[in-house]
Each structure stands twice: as structure tokens, then as C-alpha cells.
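**Q** Whatever this is, show me its structure:
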Amino acid sequence: MATGSVPSVRSRINQLAAVFIVPALLIVIGLLVFDYHQARAKLIDHHITTARAMTSLVDKDFASVEATLRALATSPAIADNDLQRFYEQAQEMLSGQIENIVLSDPQGNQVFNTLRPFGAALPPFNTPATRQLLSDRKEAVVSGLFTGKVSMRPMISITVPVWRDNRHVYNLSAGISPWRLNTLLSQQQLPDDWITAILDENNVIVSRTHEMSRFMGRSAAPNLGNALATNNEGYFYGSTSEGVSVLGIYSRSPATKWSVAIGLPTSSLNAALWRQVGWLALGAIVLFALSLAFARTIAKRLARSVTGLIEPALALGEGEKIVMPALDLREADEVGKALTRASRMLEIARYQANHDVLTGLANRGLFQELVNSQLALAGRNGTHVAVLFIDLDGFKEVNDTYGHAAGDDLLYQASTRLRASVRESDVVARLGGDEFAVMLISVLPDKAEALAQNLLETVSAEYDIAGKVATVSASIGVACYPESGATMQELLFAADTAMYKAKQAGKRQVILAQAAHATAD
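**A** Presented below is the predicted three-dimensional model:
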């Protein structure tokens, strides 16, 4: 056989490489095309989520204004028909979020408008459609974009009906500038070439990231309007009002029917996607070039990365907190991150299971566990433990007068005062409602009673609740180990009983529980 006709080792290797690499490259090309479409679909889903989140922010902004109006509507001044005082209270509620507040009767006649002095002549406020909505239901109504008859500027209004004895007596409205929503858009820090808009329920542009003054008050582009008429959220390919070709992403709120639309210029979008595909293609070529030389190294690294997950996984199974090192492998790092997230979630779940959500104090279960533990230690060392049962006097009146949000604020402030008034080694807990408990470590009964008296004065000081002064007091029962009981149940019962005696004796006082043998007698 002629030497020239015998294949060389190099040619055989090249042929072998071609046998594997050519089909693999074809597969890679197919995968790249598939990845391109998957990346586009993923990007669309991601930005639909972004639009939905932005719509929720708009709803939240409106809900905040509605909450302010409903709180204002509970003012005794309006119940007493003291409209001058109610006007002054409305002025105090104005902020960067609310430009003006209007009180009108059910027929739409303005009673007062904070843009004008009290008693000034004013034009009608609501449209007949809005008045009908407010008369038919007790929910808030969000207007579309309109030009204020007093301010003479583009405005949005949120209106809540005011009812008294099942009668619709007034409408209370807050005016919001569209530029407020423009600030909300700016806070999202989206790319500069993205065109984002907020539209009212009639698909009128209220706020926009680009040329807002030019397009505010115009109807949405036809392709966006058609898309919103078909689905509450989705995407389309079309043009903006100024003719920019975009991938349009939109989401409409089911509550207010307002929408957020995001226009991603197709030029930059396609460039980014192809750039991503290009990098993937380059990476694939490099990967094939290096795979033969580094196959063994990769196998060793893979084994090392996988085995590196074993110890953290076992630690997680034991309920321990874990910190994952870098494993030099994306998939292993992702699993490691998942294990770390699971560890954090377990830690958070444990905390939430043992603490009150509103105040952050220990809850009843954790308090009882800590008292039992301290009693066992006190039994061995011959030390004392005191349990205080605290019930707020007058809390219901605050709740009824100012609302549940104010009540929650007061409870939080009271818990902060309690926590700041005891030692770090002592334990403060919220048992439920307006009931608190405190465990004092290594204190004698007279000292515990004195500390309880100090807590009483601290809790009974005035509270600032949203600019209003609220006062409550407390009735406190004190039970000491070993004088008033030997177990957690006995101490808590004795302290609870002493607290009720304090209430029966006129409230705002501290009563020390009787010794256990005296109770038995």
C-alpha cells in the first residue's frame, strides 16, 4: 500500500472530531435559535410582571389617598357639621401626595375646596356618572384625567362617599397631580429609551416618561387601545404615539381599571437578544475547543462541587444556619443559594412562630417557654422570677375613635416603651389584643412591684397617633416565684388575677399577687 494513501493520526483525529463536532454544532445552532425564542418569551413574561407590579404601585398610591380620606371622614367635626373646623383639618392633611381636598354634597355642589378660602363660591365638582356611582355604593371612585375647574390644571380625583345613619350626606375628594404619577414612573429607574405610560380607565394617557406635556390627555395609540380592549395584560408589536416601533407590554388593574404600558424599542431589544445569542455561540465554540483538553478537570471540579453540597444539606436537615462557599459551578452554586434561602426561610419561620407580627415582641408560646426555662434555672440557683400581666385601660376607646390603624400604632408604641424600660435580660411579650406580659429575672417582690409601677407610668404617658394625642393607662398584676406560684401556669394565673383586681379597684394601678399559701388559706 502506498504510504500516501494511509491516513495519518492527525487526519483520523480530525475526522473523529468532525464526526462529533459537526452534529454537535448543528444541535448548538438549533439550541441557539430555540434559546433566542425562549429568551424573548422570558423577557416578555418578566416585563409583564414589571408592568403588573407598577400597576400595583399605582393602586397602592390610590389606596393610600383613599385611606387618608376615610380617616378624615371619621372626624367628629363632620359628624357635628362643624364644616369650618373640618376644612381646617382637611388643610392639615395636604401633602406632596394630595394637592387639594374637596367636600361636596351628593348633588356635586362643592361645600369647600382647600384651594380656596372657606365659604368662597365654588363650581360643581363631580360628574353625574361619578355622583351615581357614589350613591349606589360605599366604595371609592377614581376619576379619569380632567381639568380642575378651580385649579385650572390637569388633575385626578379620588372620592369616597360619607355616610351617616345610612344616608349619603357628603362626598370627600382628594386631587392628585398627574406629575405625582410621573415621579412614580421615574422611581422605577427603567432604561432611558423605554417609553412607559400610565393610562386611566378610558385609556387616556395620564403620565408618561417621554414628552409628558405633549401626550398627557391624549388617547393611547390604537394598537395599545385594541390590546387593552381584548386582554387585561399581555404584549403586542406596534408603534407608540410618536411612531417608535416597540414591543408593547401592558397590564390593567382589575380594581381601578387603570393601566401601565411599557414600550421596548425593537431595535435595542433585538440587538440585546442577538448580542446574547452571539455570546452564547462564542461560548459554545470555546467550550467545544476546550472540552477535550479539560474533560478530566471539569469532571473533578464537578465532583468536588457536588460533594461540597453534602455537608450544608445535612446541616440544613439538622435545622442549623448555613453559609455556602463558592463551589465554582453555576448549577451547584444555584443549589447552594437555594439551600441558603431555605435556611433563611427556616430561620424566619422560626422567628415568626415565636414572635408577634405587629410589635416584634415574643408571643405567648415563646414567653411561656422562656418562663419555664427561667423557673428551672431559678429552682436550681435559689433566685427569684417575677411575671407581670399588663392590660391597657382605654385602648378600645382609642380603637373606636381613631380606627384600627391608630390602635395598631398605639400598641406598637406601647411595646417599644415596655421594651425600653426593662433590662436586656428581661422578656417582654404580647399575649394578644392589648394584653402584655413581662418576665423580670432575679428581682424580689418589692423590687418587681416598683418596676411595675414604673412601667405603669411609662405606658400611661400620652401617645402621638398620626398627629393626634391619645391616652391610655394600664392595670398590672405582679406574681413572683416562689411566693405566688411554682410553675409558669400558676404565676401567669396569679398575675392575671391580680391584674383583674387592679381593674376592679379603679384601673391604672399595680397589685401584687398574694403568696400561694395565703391564697390556699
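
**Q** contacts, neighbours, all on C-alpha from now
**A** Noted.

**Q** so which strand or helix has the closest residue in space to D496 that isn't next to it in sequence?
**A** Nearest residue to D496 in three dimensions, chain neighbours excluded: F389, at 5.6 Å (CA to CA, 6 or more residues apart in numbering). Assignment of secondary structure by DSSP states H and E places F389 within strand 385-393.

**Q** For that strand, name the packing helices and strands.
**A** Contact analysis of strand 385-393 by 3 or more CA pairs under 8 Å, 6 or more residues apart in numbering; DSSP states H and E lists helix 364-381, strand 435-441, helix 445-460, strand 473-481, helix 488-504 as its packing neighbours.

**Q** on that earlier part again, how much space separates the residue nearest to D496 from L512?
**A** In this view, F389 and L512 are 11 Å apart by CA to CA, to the nearest Å.

**Q** Of the two, give the one with the bigger neighbour count.
**A** Neighbours were counted for F389 and for L512 using other CA atoms under 10 Å; F389 has more, 30 against 24.

**Q** circling back to that earlier point, now the helices and strands packed on strand 385-393 in a markdown table, with distance to M345?
**A** Formatted as a markdown table, those follow (distance: least, CA to CA, whole Å):
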| stretch | distance to M345 |
| --- | --- |
| helix 364-381 | 19 |
| strand 435-441 | 28 |
| helix 445-460 | 34 |
| strand 473-481 | 37 |
| helix 488-504 | 31 |
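
**Q** Find the one among the ones you listed with the highest mean neighbour count.
**A** A comparison of the helices and strands packed on strand 385-393 by mean neighbour count, using mean count of other CA atoms under 10 Å, puts strand 473-481 on top with a mean of 29.

**Q** what's it packed up against?
**A** strand 385-393, helix 445-460, helix 488-504, strand 509-512.

**Q** let's see 10 Å
**A** helix 364-381, strand 385-393, strand 435-441, helix 445-460, helix 488-504, strand 509-512, helix 516-520 (3 or more CA pairs under 10 Å, 6 or more residues apart in numbering; DSSP states H and E).

**Q** mind checking which of these is nearest Y36?
**A** helix 364-381 (52.9 Å; CA to CA).

**Q** about what we covered before: how about the helices and strands packed on strand 385-393, which one is nearest A227?
**A** helix 364-381 (53.0 Å).

**Q** and the angle for the closest one with helix 488-504?
**A** Relative orientation of helix 364-381 versus helix 488-504 (axes from the mean of the first three to the mean of the last three CA atoms, to 10 degrees): 110 degrees.

**Q** and this one, so I can compare the two:
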Amino acid sequence: MAQAVDAELLKAQAAAQAMATSGYLFSGDFATFYEHATDLLQQTEIGNNFVLSDEMGQQLVNTIRPFPGPLPRHGNPKQLQQVFKTMKPVISDVYVGGALHRPVVSIDVPVFKNGKAIYDLSIGIFPERLGQIPLAQHLPPDWIVSILDTQGVIASRTHATDRFVGKKVVPLLLQRMEVAAEGMVETNTLEGIPVSAVFSRSPRTKWTVAIGIPTQQFTAQLRQRFLLLLVTIVILITVSVVLASILASHLARSIRALIAPAMALGSGASVTVPHIRVREVSDVGSAIKNAFNLLTLHTLAANVYSNISEGVVATNPDGAIVSVNPAYCAITGYSAEELIGANPRIIKSNLHNADFYRGIWETINKHSCWNGEIWNRRKDGSLFLVSETITTIRDGNGRIEHYVGVINDITEAKQAAEFIHHKAYHDPITDLPNRSLFMDRLHQEIIRARRNKLAMALLFIDLDHFKEINDKFGHDVGDDLLKMAATRLAASARESDTVARLGGDEFTAILNDINGKEDAARVAQKMLDEICRPFVIGLHELVISASIGVAIYPTDGDGAASLLKAADEAMYRAKRGGRNAFSFAVAG
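**A** Just a heads-up that it's a prediction; the model follows:
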């Protein structure tokens, strides 16, 4: 489950980093950024809100508040300072947010411009969203699951959330967490419920998941498991009667002293073994106490093994599967009967080459552990991506007993991250590349053209009279017109070219590997012809035109800024000439 918490936090971090590259931030168009960010949150559910703050901590945008409007200062100034100081993303501990004055966790990332951090962009996650993680594991309803920040403060909890979020866990658990990354402790919850608490801390985010299993759950299972042991004790008592003539009452009393702890063991209660002078009988008493401790741990481990959402598979040293948990079967689509005795290669996807797997085993042989991402294939043939940890288990003599793999299906998380990345670099209305992606491709094409001594063209396209249509018929019709125009413009260029929307009614096109002005003129004229065709939107038949400016690399500019300026000036010259035309840049 710690992996699921990691995935949620790191997915939000990836979204924030993608949004931090938005061209609307660089241009100061916070209104459009607000709309874009709000739309992304609604479509992806990666977090609760985005907050943009300046270096002084003043919030400039907060998607949980109307824009524009008065906003408070950043709710976690120390984290803000750390972002500007380190220039790296920072995952916060639980703190009280400045806008809603309620517990929140935020992931802050720097917004760079020309290599300098100019803003802090954070994505906020409320406890309710983190609380969905343990709910998705379908654990027994009386198990108490807490997600803890790096300080042991409760960020989310399956029981009494409002009462305990923002408070530290019980001292005994906190002390144990300070000395170990994972383990178990017998303690009481904050409500006072006796539990066996298991915990695991993520090595990446340093957050911890703690699961409290009520002690009373062990009673029924222990009664069954120790029935045989209780029978053995009874046999010992019977034997003591037979031997009474030899050992007299002393031995009998010693064995009878074990009846109470044996009964307690069978009922799952705490075991107290009295001091016994006869060594052999005393050894039996010690064995009862040890058995109680070991089997309590075994019961706990079996419960966790059967209920966690991560798939667990164990193999013998030869690679044959000897055990799988229910989650592993659910993830792979194979039954336990199909998997036991097979090799884990049964789910091999064939997407990775031999060197990939050779590298995994070189790491395992050297460090006894490997962690990474692997594409696998389910029984039904579908592909899935997992985050997997493979660990070597050795006996007391150092010999390999088992290899244990723990897998977490991150297919949806990966797809969500790719969707977020796409949304961050594409226009929300037309789905064309936005200003950020356009500028990146323009820089790359200029570098390629310079290296290979090639010519390229930059077209700056403005739709004529679009504003009048937008004002007259409304934004819905205007957006539909933009979508249709974008489709026609993209169809007029080659697949290797880039057609982008900068914003409003402005589009651009990068035409690479052209032979000269004639190639650029042919594409520009085709775009004009396509835009002039009527647009049928609902009951309306709308007619517009376009004005296009054309700049050629390297004749009209040898860099992105100079080419853009030349194409923009040429576009305005086409407008002044009567619109529905293209114009080449004029040197000088």
C-alpha cells in the first residue's frame, strides 16, 4: 500500500511539473491558466487544487477560489522557501492551508523561465483523496489504516478521520518507526483499541502506511491453530499420572501449571508461564510462550499477505513459483493452481530484451534486491505495467531459500500521467500543440536545420473576423469554429510538420525540410483555400478567411525569436493588404 501512496503523490508531482511548463504562466495569462488547470483537475482527479505563488509567498492563482479575486499568502512558507532554494520539487507534510484553513498536503514545484525560478506551483491533496487509497484495497472494515507523513502525523485515516487527521500517531508506534522502516508493534490506537500495528515506510517519499489489526481478530484463528498443541499438553498431563509413582507429585504439579497457559494460548489470550523447577517441563512452558508469539506474528502476516493490494509471488532458488497471494492472481488473471510450479516468465510480455532481464539479475546477485518497472502480459493477453521489487531470501547459513517479488499495477497511473502530460502541452480546445510545445519544437527544428544545412518555414496564421463571430454567436460556436479550423489547417500540412495554436485566433505552422519559398507558398495557399470554405455549425453557415505571414530560415531569421517576429510582421502586412492572403517576410 506504501507503493500506492507513492504513486498518488508522484503522479500529482508529475502533473504539477507538467503544468509548470504552461506558456500561459510565462506570458502572464493567469486567467487562461486558471481555466486550463481547473479543467485538468476535473478530468484527471489528480488533486484538489492548483496554487500559483510568487517568491514572496503571495498566491496569484488558486483554483479552489474564483478568479480573479483576493487570495491569501502561501500556507506553508518554509516549503515555498525550500522550493526556491533547491529548485526542486518538494512534497510537504500535513499543514493547514491558507485558503480553506483545513489540513492539506501539497506538492510544490518551481516554475522556470530562462533558467530562473519565477513562481511556485503547488498541487493540493486533501485527506479525503488520500483516504481513497486504503478503501481501494478492500481490507476488513475494522482494520484501521493510517497514512502518515515524514513526521508521523496522520494525513489520512480510515476511521474517525476528522478527529485524528493532523495528529501524531501513538508514541509506541512513533518510537518504533524512528528506528525501523517497517515492522510490527503491539499497542493501542488513539481511540484506545488494542491492535497489532504493522507499518511500512516508503524509501522514496519517506511516508508511512500503518495498519492496525484489532487483537481480538486473532482469537478464533489461534484457537484452531493451537488445538493440536493443547491436545499435546493433555497427553503430557496423562503421562505425568503414569509417571507419578516415579516423579511423585512434584512433576505432576509442574505439568498441571501449564494447563492455564495452554488454555490461554488456545483462546488467543495473553500467555503467562509460571516458574517451573523441572527443566524438561519448564522447556515445554517456554515453548508454549514462544509458540504464542510466533503464531501471533504468523497470523498477522497471513492476514496482511491475503488482503494487501500488492501482488506477492515467491519462487524457489530454481525459479519455480511456490506461493502467490490473491492480489497476484487478480492482477495477472491466472489462478493459484495455474501459477504454482510455473516460472514467472508465464507473464512475460516480450517487450523487454534479454539485456533488460540480464541487468535485473546482475543487480539481484550483487545487492540481493531490485526495484523497477516492467511490462507484463495477463492471461487474457492484455499488457500491464507494474512497479516491482524482487528480494532474495536467505537462510541462517546464507543459502538462497526463495526469491520474493512484490508487484503493484501502475498501468492506470502511467496512462493518467501520459494524459496529464498531453494536456499540459496541448491546447484544450483544438488539441493542437500549445505555445510551450510549439516553442520547444521550433527550437529543435532550427537546431536540426542548422546542423543539416536545411531550409524551413514558419507560418503565422490569424483568423479574420473571428472575434465578430465569437461575440455574435457565443463562445460555444466560437470554440467549434476553432476546432474545425484547426483540423483544416493540420490537414493542409504534412504529418512531419507542426501546426499549433498559440491562443485566441492565432495559429502557427512549422514546415521543415522545404526546398524554397515555393513549398511554403503552396502550403499557405492551401490553408487559405481551406479556411475560406464555409463552416457549418448547428444551424449556422459561417464564412471567414485568414491572414498568413511566412518567414524562411535562415533568410529571415536564425533563431526562434527572430523568425516569430518576421512571420508576425508579415501576417500583419497581409491583413493590411485586405486579408485572405499570405505575405512573405521582408528582409531588413
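
**Q** Could I get the TM-score for this pair?
**A** The TM-score (TM-score structural alignment, normalised by the length of the first structure) is 0.47; 280 aligned residues with a CA RMSD of 4.2 Å.

**Q** picking that back up, intersection of neighbour lists for F389 and L512 of the first structure?
**A** Residues touching both F389 of the first structure and L512 (CA atoms under 10 Å, 6 or more residues apart in numbering): A452, I476, G477, V478, A479, A494, A495, T497, A498, M499.

**Q** Not counting sequence-adjacent ones, nearest residue to the third one?
**A** Ranked by CA to CA, 6+ apart and with sequence neighbours excluded, the top spatial neighbour of G477 of the first structure is M499, at 3.9 Å.

**Q** distance of the one you found from V427 of the first structure?
**A** 18 Å.

**Q** And V65 of the first structure, by the same measure?
**A** Applying CA to CA, the value for V65 of the first structure to V427 of the first structure is 38 Å.

**Q** How about A420 of the first structure?
**A** For A420 of the first structure relative to V427 of the first structure (CA to CA), the value is 11 Å.

**Q** Look at the two and report which has more neighbours.
**A** V427 (21 against 13).

**Q** For the closest residue to the more buried one other than its chain neighbours, give me its contacts.
**A** The shortest distance from V427 of the first structure to any non-neighbouring residue, by CA to CA, 6+ apart, is to M439 (5.1 Å). Residues near M439 of the first structure by CA under 10 Å, 6+ apart: 367-368, 370-371, 374, 385-389, 422, 425-429, 448, 478-480.

**Q** Make JSON lines from the shared contacts of F389 and L512 of the first structure and add distance to G263 of the first structure to it.
**A** Shown next, in JSON lines, are these (distance: CA to CA, whole Å):
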{"residue": "A452", "distance to G263 of the first structure": "62"}
{"residue": "I476", "distance to G263 of the first structure": "62"}
{"residue": "G477", "distance to G263 of the first structure": "64"}
{"residue": "V478", "distance to G263 of the first structure": "65"}
{"residue": "A479", "distance to G263 of the first structure": "67"}
{"residue": "A494", "distance to G263 of the first structure": "67"}
{"residue": "A495", "distance to G263 of the first structure": "64"}
{"residue": "T497", "distance to G263 of the first structure": "66"}
{"residue": "A498", "distance to G263 of the first structure": "67"}
{"residue": "M499", "distance to G263 of the first structure": "64"}
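
**Q** Tell me the helix or strand right after the longest helix along the first structure.
**A** Looking across the first structure with DSSP state H, the single longest helix is helix 9-73. Later in the chain than helix 9-73 of the first structure, the nearest helix or strand by DSSP H and E is helix 76-79.

**Q** Return the set of buried residues in the helix or strand hosting A31 of the second structure.
**A** Using DSSP H and E, A31 of the second structure maps to helix 30-44. For helix 30-44 of the second structure, burial by neighbour count (16 or more other CA atoms under 10 Å) applies to F30, F33, Y34, H36, A37, T38, L40, L41.

**Q** Show me what the helix or strand just after that helix packs onto, helices and strands only.
**A** Sequence order places strand 49-53 as the next helix or strand after helix 30-44 of the second structure, per DSSP H and E. Under the contact criterion of 3+ CA pairs under 10 Å, 6+ apart, strand 49-53 of the second structure touches helix 2-19, helix 30-44, strand 59-62, strand 103-113, strand 116-125.

**Q** rerun that using 8 Å as the cut-off
**A** helix 30-44, strand 59-62, strand 116-125.

**Q** contact partners of the helix or strand where T232 of the second structure lies?
**A** Taking DSSP H and E as the definition, one finds T232 of the second structure inside helix 227-242. Helix 227-242 of the second structure has contacts (CA atoms under 8 Å, 6 or more residues apart in numbering) with L251, A252, I255, R256, L258, I259, A262, M263, G266.

**Q** and with 7 Å instead?
**A** With CA atoms under 7 Å, 6 or more residues apart in numbering as the test, helix 227-242 of the second structure has contacts from L251, A252, I255, R256, A262, G266.

**Q** Based on its surroundings, how many neighbours for V179 of the second structure?
**A** V179 of the second structure has 9 neighbours, counted by other CA under 10 Å.

**Q** what residues are up against L72 of the first structure?
**A** L72 of the first structure touches nothing, counting by CA under 7 Å, 6+ apart.

**Q** Who are the contact partners of V145 of the second structure?
**A** P134, R157, T158, A210, I211, G212.

**Q** Mind checking which of those are in helices?
**A** The helices, defined by DSSP H, take in P134 from the contacts of V145 of the second structure.

**Q** Keep only those of the contacts of V145 of the second structure that are in strands.
**A** R157, A210, I211, G212 (DSSP state E).

**Q** contacting residues for the residue nearest to D496 of the first structure?
**A** F436, A437, V438, I476, G477, V478, A495, D496, M499.

**Q** does V335 of the first structure count as helix, strand or coil?
**A** Under DSSP: H, G, I helix; E, B strand; the rest coil, V335 of the first structure falls in the helix class.
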